[in-house]
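J.: Predicted model, plus sequence, below.
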Amino acid sequence: MKDNHFNQLLLLLLATLFISSSGALGKFIDMPVPVIIWMRSIIASVLLYGFCRYKKYRLALRTRKDLILFIISGLFLATHWITYFYALKLSNVAIGMLSLFVYPILTALIEPLFIDTKFDPIYIVLGVMVLFGIYILAPEFNLESAHVKGALFGLLSALFYSIRNIISKQMVSRYNSTSIMFYQITIISVVLLPVLWLQDSSNIETQYPYIIILGVITTAVGHTMLVNSLKHFTVSTASIISSVQPILGIIIAFIFLREIPTWNTFFGGTVILLTVVIESLRSQKKNKALFKSK
C-alpha cells in the first residue's frame, strides 16, 4: 500500500514536471503565439481523442447548454494560453509563471460571482499578499517595461484560467475530466485555425520538434496524468504539489535558456507561492471538516 502511494506521488510529480516545461517551451519556440497555441491544441486533441476512445469515456454531449459551456470554457482556455505565452515572450519564464500562479487566489475571489458560494474575508488578505508579491516582481509600474507587461499579461492569463476552471467545475459531475479537456482544446483548434493563413507559420520546419513536445508531453500527457492523480489525491493535495510548477519552470529555463532569476523574482515568487500553499492547506482542512460533518 505504501509502495503504491509512493508510486502515485512520483507520477504526480512527473506530471507537474511535464506541465512545468510549458514556460521554457513557450519562451523558446520562435513562432507567433496564436500559431503555437493552435499547433499545441491540434496535437493534444488528437492524442486525447485516442485516449478517450481507449478508455471508453463518454464523448456524446448531453444537452445544448453543455455545448455552449464547452465553447465558452474553450474560448477562455484559449485566451489563457495566448496571454500566458505573451507573458513569457515579453518578460521571462520566472515572471510569466509566477504571475499566472495567482489563479488559485483569483478563483477564490471571483467564484462567488458565478456560483452560489459564501465569500470568505480571508481571501482579501491573501489577495493583498499576491499583489505585494507581484509588486516585488515588478516594483516600477512602467508600461514600457517588459517585466511589467509580462506580469500584467500573466495576471490576465490567471483571470481567464480561473473563469475557465469555474465553468469546467459545473461539468465535472456529467463528464470525465479528460473528455472536458478534449472538447475544450478541440474548440481551440477550430477557433484558431484561421491564424495559419493570417500569421507567419513558415518557421515550422525548424520548430516542429519543440511544438510536438509541447503538444504531447506538456499538454496531452502532463494534463492527463494530473487529472488521473485526482483518483489518488485530493484536489487540495494536488494543488499544493502543483504549486512547485513555477520553481521547476525556472530551473528548466535556467538549464536550457540560461535565464537567471533576480532577487526580486525570488522574493516576489516566495510571497505568491506562500499564498497558494496557505489557500491549498485551508481548502484541505475545510474539505476534511465537511467530510466529517457528513
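T.: Done, it's in. Model, not experiment: these values are computed from the prediction.
J.: Please make it C-alpha for all contacts and neighbour counts, starting now.
T.: Fine.
J.: dump the residue contacts of L214.
T.: Contact analysis of L214 by C-alpha atoms under 8 Å, 6 or more residues apart in numbering lists S21, S22, L25, R40.
J.: what about the last one, distance to V277?
T.: Looking back up the chat, that one is R40. With distances taken as C-alpha to C-alpha, to the nearest Å, R40 is found 29 Å from V277.
J.: next one: the first one
T.: For S21, the distance to V277 equals 21 Å [C-alpha to C-alpha].
J.: So for the two, which residue has more residues nearby?
T.: Set side by side, S21 and V277 show unequal neighbour counts under other C-alpha atoms under 10 Å, the larger going to S21 at 25 against 20.
J.: mind checking the SS state of the more buried one?
T.: On the three-state scheme (DSSP: H, G, I helix; E, B strand; the rest coil), S21 is labelled helix.
J.: how about the contacts of L214 in JSON lines, adding distance to T107?
T.: Listed next are these as JSON lines, based on distance: C-alpha to C-alpha, whole Å:
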{"residue": "S21", "distance to T107": "23"}
{"residue": "S22", "distance to T107": "21"}
{"residue": "L25", "distance to T107": "26"}
{"residue": "R40", "distance to T107": "25"}
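J.: what's the closest of the residues you listed to K2?
T.: Using C-alpha to C-alpha, S21 is the member of the contacts of L214 that lies nearest K2, at 29.1 Å.
J.: need the longest helix for the chain.
T.: Secondary structure of the chain per DSSP state H: the longest helix is helix 263-293.
J.: Can you give me the buried ones in it?
T.: Across helix 263-293, burial judged by 16 or more other C-alpha atoms under 10 Å covers 264-266, 268-269, 271-277, 279-281, 283-284.
J.: now do stretch 97-117
T.: Using 16+ other C-alpha under 10 Å as the test for burial, stretch 97-117 gives 97-109, 111.
J.: and what of stretch 128-144?
T.: Residues of stretch 128-144 classed as buried: M129, V130, L131, F132, G133, I134, Y135, I136, L137, A138 (neighbour count, 16+ other C-alpha under 10 Å).
J.: Contacts for it, please.
T.: Defining contact as C-alpha under 8 Å, 6+ apart, one finds that stretch 128-144 is touched by 95, 99, 102, 105, 147-149, 151, 264-265, 267-272, 275.
J.: does L152 count as helix, strand or coil?
T.: Recorded secondary structure, L152: helix (three-state DSSP).
J.: re earlier: filter the buried residues of stretch 128-144 down to the ones in helices?
T.: Mapping the buried residues of stretch 128-144 onto helices (DSSP H) picks out M129, V130, L131, F132, G133, I134, Y135, I136, L137.
J.: element containing E259?
T.: In the assignment (DSSP states H and E), E259 maps to no helix and no strand.
J.: Below is structure B, check it against A:
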Amino acid sequence: MNLSRDRNKRMSSRPVDSSLNADLSSGFTFVYSAVFLMSLNGLFAKVIPLDAASITALRSFIAVVGLGLFGLIRNRRYRLPSMAHLVGVYGLGVLLGIHWVTFFHSMQVSTVAVGMLSLFSFPILTILVEPLFSRERLAGGDIVAGILVLAGLSVMVSQDLADLHGPILSGVFWGVGSAFLFATRNLVQKYFFQDVTSDTLLFHQGIAIAVMLLPFLGVRQTAILPLSGIVNLLLLGILCTAGAHTFYAASLKRLPAKSVALIGCLQPVLATLFAWLVIQETPQLNVLFGGAIILSVAAYESAGKRSRPLLRR
C-alpha cells in the first residue's frame, strides 16, 4: 500500500518537475538572447549621428511598427484587459523611455564602457528592492552575488574613474540614474503585469515612448540622416528593441528578477568585446579581470536556479 502511494506521488510530481524545467530552459534562452542583442546598444549610440532623445523616439516607433506587422502575420491582438492595465503599462513605458534616454546620453557624454558599466548598478538595486515585492527574505547568497557583481564592475572601470571630473563623472551620474529607472520598471512589470504577454507590453510601452518623445525629435538631423544611419536605426529598433525587450520581458515571467538582472551583467562584457572587434578598442587587463568576475556570477546564477527550484520540491 505504501509502495503504491509512493509510486503515485512520484508519478504526480513528474509533470510539475517537467514544467519547471521547461520554464527555466525557455527563461534562460530568452534572457541570453536579450543580453546579446542589448549589448549592441553601445555601438549604435556611437554610430548613429542623432541625440539620445531622437534615437529613443525613432527606435520606439520602429519597434512598434515591427511588432504591429508581427501581430498581423501571427493574428495577435495587443489588447490590454482593463483601464488599470492601460494606465500602468503606459506608465511603465514612460519609465522605460526615460531609462533609454539617460542610458544613451550617458554613453554619448562619456564612453560606451562608462555608460554600460554604470548602468549595471541596477542588479544591486534589484536585489535589494525585490523582497518588497516578493515578500521573501533577502538571502545572504543574493547579497554576496550582488557585491561580487559590483566588485567586478568597479574593477572594470577602476582606471577610468580615477578622474572624477568631466565626462566620466557625468556618464556615471546618468548611467546610475538610468539603472534606478530600469530596476523599478522591471520589478513593477514582473509583479503586477504577469497576465500581459511580453510583446503586448512592449508594443504599448513603445507607443508611450514614441508619443512622449515626439516633441523632442530632431527633425532636421533625421531628415539628412545617411543611409547607414537609417539601416542602423532599423537594426536598433527591430532587433535590439522589439526583439531584445520582448525576450527580456518573457524571461522575467519565468525567472526571478534578481537572476535576470545578474545574468544581464554579461552585457558590459559583451559590449567590451564588440567594441574591441568593431572599433578596435583593446580591453585593458582590469576590464578582463572584472569581466571574469561578472561571468562567474552569471554562470552561478544560471546553474543554481536550474537546480534549486526542484530541490525545494
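T.: Perfect, I can see it now. Values in this document were obtained by computation on a predicted structure and should not be read as measured data.
J.: Quick TM-score on the pair, please.
T.: The TM-score (TM-score structural alignment, normalised by the length of structure 1) is 0.79; 284 aligned residues with a C-alpha RMSD of 3.5 Å.
J.: Can you tell me which of the contacts of L214 of structure 1 carry over to structure 2?
T.: Retained in structure 2 (both residues aligned by TM-score structural alignment, their matches' C-alpha atoms under 8 Å) from those: S22, L25, R40.
J.: now Q205 of structure 2, what's its secondary structure?
T.: Taken by three-state DSSP, the conformation at Q205 of structure 2 corresponds to helix.
J.: What strand or helix carries L164 of structure 2?
T.: For L164 of structure 2, there is no helix or strand it lies in under DSSP H and E.
J.: In the stretch 101-250 of structure 1, what residue spans correspond to strands?
T.: Counting by DSSP state E, counting those that start in this stretch, the stretch 101-250 of structure 1 has no strands at all.
J.: list the contacts for E281 of structure 2?
T.: Here E281 of structure 2 is in contact with T272, A275 (C-alpha under 8 Å, 6+ apart).
J.: any idea what it aligns with in structure 1?
T.: When structure 1 is aligned by TM-score structural alignment, E281 of structure 2 is paired with E259.
J.: Spit out the contact partners of the residue mapped onto L128 of structure 2 from structure 1.
T.: Matched to structure 1 by TM-score structural alignment, L128 of structure 2 sits across from L109. Going by C-alpha under 8 Å, 6+ apart, L109 of structure 1 touches F119, Y123, I124, G127.
J.: what about L109 of structure 1, distance to P121 of structure 1?
T.: With C-alpha to C-alpha as the criterion, L109 of structure 1 and P121 of structure 1 are 9 Å apart.
J.: do L137 of structure 1 as well
T.: L137 of structure 1 is 25 Å from P121 of structure 1, by C-alpha to C-alpha.
J.: Which residue ranges of structure 1 form helices?
T.: Residue ranges of the helices in structure 1, as given by DSSP H, are 2-28, 33-55, 64-90, 93-100, 103-114, 122-137, 146-169, 177-191, 195-198, 204-213, 222-229, 235-242, 245-257, 263-293.
J.: Next, the mean deviation of the shortest one compared to structure 2.
T.: On the superposed models, the aligned residues of structure 2 are on average 4.2 Å from helix 195-198 of structure 1, with distances taken as mean C-alpha distance after the TM-score superposition for structure 1.
J.: hang on, the earlier thing: tilt between the longest helix of structure 1 and helix 245-257?
T.: Orientation check (axes from the mean of the first three to the mean of the last three C-alpha atoms, to 10 degrees): helix 263-293 of structure 1 against helix 245-257 gives 140 degrees.
J.: Helix 263-293 of structure 1 to helix 103-114, inter-axis angle?
T.: Angle, helix 263-293 of structure 1 to helix 103-114, by the same axes, to 10 degrees: 50 degrees.
J.: list the helices and strands helix 263-293 of structure 1 packs on?
T.: With contacts defined as 3 or more C-alpha pairs under 8 Å, 6 or more residues apart in numbering; DSSP states H and E, the packing partners of helix 263-293 of structure 1 are helix 93-100, helix 103-114, helix 122-137, helix 235-242.
J.: would you turn these into TSV with distance to A253 of structure 1?
T.: Output for these, formatted as TSV (distance: least, C-alpha to C-alpha, whole Å):
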stretch	distance to A253 of structure 1
helix 93-100	7
helix 103-114	22
helix 122-137	17
helix 235-242	18
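J.: Could you point out which of those helices sits nearest I211 of structure 1?
T.: The closest of these to I211 of structure 1 is helix 93-100. By C-alpha to C-alpha, the value is 17.2 Å.
J.: residue range for the closest one in structure 2?
T.: Helix 93-100 of structure 1 corresponds to residues 112-119 of structure 2 when matched by TM-score structural alignment.
J.: That stretch: average distance to aligned residues in structure 1?
T.: Stretch 112-119 of structure 2 differs from its equivalent in structure 1 by a mean of 3.0 Å after superposition (mean C-alpha distance after the TM-score superposition for structure 1).
J.: what comes into contact with that stretch?
T.: 42-43, 46, 103-104, 106-107, 153, 157, 160, 168, 171-172, 174-179, 267-268, 271-272.
J.: Apply the buried test to the residues you listed and list what passes.
T.: 42-43, 103-104, 106-107, 153, 157, 168, 171-172, 174-179, 267-268, 271-272.
J.: count of residues packed around V16 of structure 2?
T.: The tally of other residues near V16 of structure 2 (other C-alpha under 10 Å) stands at 13.
J.: Look up how far D163 of structure 2 lies from the residue positioned nearest the centre of structure 2.
T.: Centroid-nearest residue in structure 2, with C-alpha atoms, centre = their mean: Y248, separated by 5.9 Å. Separation of Y248 of structure 2 from D163 of structure 2 (C-alpha to C-alpha) stands at 34 Å.
J.: what's the answer for G218 of structure 2, then?
T.: G218 of structure 2 sits 33 Å away from D163 of structure 2, taking C-alpha to C-alpha as the criterion.
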